[in-house]
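In: Just a sequence and a predicted model for now, questions to come.
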Amino acid sequence: MTATAHTPVENDTRSLTTASDSARAARRRSRGHDSDRSAGRSPGKTIIVTVVLALVAVYFLVPAYWVVVAATKTTEDLFATNGFWFAPTFALWENLGRVISYDGGVFLRWFANSVLYAGVGALLATYFAAAGGYALAKYAFRGRDTIFGLVLGGVLVPGTATALPLFLLFSQMGLANTYWSVLLPSLVSPFGLFLCRIYANATVDASLIEAGRIDGASELRIFHTLGLRIMTPALVTVFLFQLVGIWNNYFLPLVMLSDSDLFPITLGLNNWRSQVDRLPEFYELTTGGVLLSIIPLAIAMIVLQRFWRGGLTEGSVKA
């Protein structure tokens, strides 16, 4: 048999034909994906969803906008002008200066207390939730399902239901009216443990754990070097939820604390608000303090939102 020789022109023609066929196939696949994404959608449903999302955004953003506007006003302008627009006198910097300097800078102490409660509490609660969720997902032991069921039960119990029993317990232990009385309950996150267990079960492959054991790594080292790194999106999610929850917590500090030097921001601002009837200037202190109190949460949400979205969705679908 003799091989058929092709000229350079024929080779170029075949290459162009193959490239054209590949391009057409790619366009067909792209059209197929586009049709899959648009399947089941209609203009009416899109409009309804957009309107609902817009209403939800307005519901959450309007109070924050009002706080920003109110913090720029004096007490007289706060009641004499439109609540959703700025007054002729812009008093934001004066109000914030009074907030920081009032009563020897007690607001800064409340701010530091909130950073301690929320920062340390959220960090340790995230670590404990990761350790517990990892253990429940990757180790088989007697009573594992029972423990997980109790954790799910803990998610359903509101914090207000346990505040009074905790106060009585801490009073007997001598921990009431101390930093520990607010910090220790913040270290437990049933929802965080539940989320970490689901995430670890979906993303931490058993073969990685076995490879670490074969290499001679201890269980703790495998957890810290492999487990925590793989679970990072879920950990950031738990940290964010716990940070916001502790920062906004009001009832537990109200029950546990009587010393104003131990108050978090929520309790301190409520203390200021309760005095507005006899001292109207506390309106300026309260609105300015509220504005300063939401800045850390806004920063945390902006910085961690991409990890938060990934933590909620990653691992939910397997290829």
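Out: Ah, there it is.
In: C-alpha only now, for contacts and for neighbours.
Out: OK.
In: chain center to stretch 9-23, what's the gap?
Out: The chain centre lies 53 Å from the centre of stretch 9-23; the measure is CA atoms, centre = their mean, to the nearest Å.
In: Report all helices and strands that the helix or strand harbouring residue 290 contacts.
Out: Take DSSP states H and E as the rule and residue 290 turns out to sit in helix 282-313. Secondary structure elements in contact with helix 282-313, counted by 3 or more CA pairs under 8 Å, 6 or more residues apart in numbering; DSSP states H and E, are helix 43-70, helix 92-101, helix 232-247, helix 265-273.
In: wait, which of those is closest to residue 162?
Out: Closest to residue 162 of the helices and strands packed on helix 282-313 is helix 232-247 (CA to CA; 15.1 Å).
In: Please enumerate residues in contact with the closest one?
Out: Here helix 232-247 makes contact (CA atoms under 8 Å, 6 or more residues apart in numbering) with 114-115, 117-119, 121-123, 125-127, 130, 186, 189, 192, 195-196, 199, 264-266, 297, 300-301, 304, 307-312, 314.
In: Next one for the comparison:
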Amino acid sequence: MARLRVLPTYVLLVVSCAYFALPLLWLALSATKGRDELFTTFGFALPERFALVDNIRQTLTYENGIYLRWTGNTLLYAGGGALGATALAATAGYALGKFRFRGSGAVSWAIIGAVLVPTTALALPLYFLMSSVGLQNTPWSVFLPSLVSPLGVYLCRLYAASSVPDEVLEAARVDGASEWRIFRTVVLRIMAPILVTVFLFQFVAIWNNFFLPLVMLNSRELFPLTLGLQDWNTQPQVGNQVIFHLVVTGAFLAVVPLVTCFLLLQRYWRQGLTAGSVVA
């Protein structure tokens, strides 16, 4: 009877895993197929001829290797933006979580409200802002908005309030340490799990961001991978099945860094996901 009671839960978990895993499996299998085989075989069938290496070579060399340029742009936007956003979230979250000052409550509520605002709703206002200072169609127009992560600030505030002991801070102050030294040598080490979590969330969000670069950029040399692959996908050759296998292979290569980051940092972000679970 106990097994029958948990059976619906197991079925739901299996269906959910399949829902998320099957598109990735299709992408991985399709990237190993040649151009002709991609459209003549069942999507989840194994390839008759393993063409992954050839597909990667064509993807990296097509249009004078512009895919590598898009990859570099994406690493710059996502890596730099995630690092900057994590640093700002750590300082702001620690200040809001451990210090009380006039307006701190209003700032906290404003951050919660900012979390609820869809990022797509901010794209046009950000475009007008960047245009007013002459930064449209530059890397700064994508990089600067990526430095702000309301969710990251919110998570860091909860983690700092619940996991950074006041006794440790007071002991450091008694020993004569400055607030900056306390933050740098004590607080950052304690907050490491949540900082990794914020970095991963922001890295993935920037890496997969499509609408903001679409609004800000019109130069193909500045495109991230999301916009670059869309540019390939809308070319007339795709309708003739000429470069669609390159689009599929490029999408598969774009997933690899995200999977790698999660695998390398999973022991940290698992701890950070429970941050603030008992603190309101």
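Out: Structure received. For clarity, every value in this text was computed on a predicted model and none was experimentally measured.
In: Deepest-packed of the helices and strands packed on helix 282-313 of structure 1, please.
Out: Among those, ranked by average contacts under mean count of other CA atoms under 10 Å, first place goes to helix 232-247 (a mean of 23).
In: That one corresponds to what range in structure 2?
Out: Alignment of helix 232-247 of structure 1 against structure 2: residues 192-207, by TM-score structural alignment.
In: The matching stretch vs structure 1, mean deviation?
Out: Per the superposition on structure 1, stretch 192-207 of structure 2 and its aligned residues are separated by 0.5 Å on average (mean CA distance after the TM-score superposition for structure 1).
In: Off-centre distance for that stretch?
Out: Relative to the chain's own centre, stretch 192-207 of structure 2 is displaced by 7 Å; criterion: CA atoms, centre = their mean.
In: Same question for stretch 153-173 of structure 1.
Out: Taking CA atoms, centre = their mean, one finds the center of stretch 153-173 of structure 1 at 23 Å from the center of the full chain.
In: got the helices and strands packed on helix 282-313 of structure 1 as TSV, with distance to residue 161 of structure 1 columns?
Out: Converted to TSV, these look like this (distance: least, CA to CA, whole Å):
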stretch	distance to residue 161 of structure 1
helix 43-70	27
helix 92-101	34
helix 232-247	16
helix 265-273	19
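In: Out of those, which is closest to residue 177 of structure 1?
Out: Proximity to residue 177 of structure 1 (CA to CA) singles out helix 265-273 among these, at 13.4 Å.
In: For residue 148 of structure 1, find the nearest of the helices and strands packed on helix 282-313 of structure 1.
Out: Closest to residue 148 of structure 1 of those is helix 232-247 (CA to CA; 17.3 Å).
In: and the closest one with helix 282-313, angle?
Out: Interaxial angle, helix 232-247 of structure 1 versus helix 282-313 (axes from the mean of the first three to the mean of the last three CA atoms, to 10 degrees): 160 degrees.
In: any idea which helix or strand comes after helix 232-247 of structure 1?
Out: helix 251-256.
In: about what we covered before: what stretch of structure 2 does the helix holding residue 290 of structure 1 fall on?
Out: Using TM-score structural alignment, helix 282-313 of structure 1 corresponds to residues 243-274 of structure 2.
In: which of the residues in that stretch are buried?
Out: Neighbour counts using 16 or more other CA atoms under 10 Å place 243-254, 266, 268-269, 272 of stretch 243-274 of structure 2 among the buried residues.
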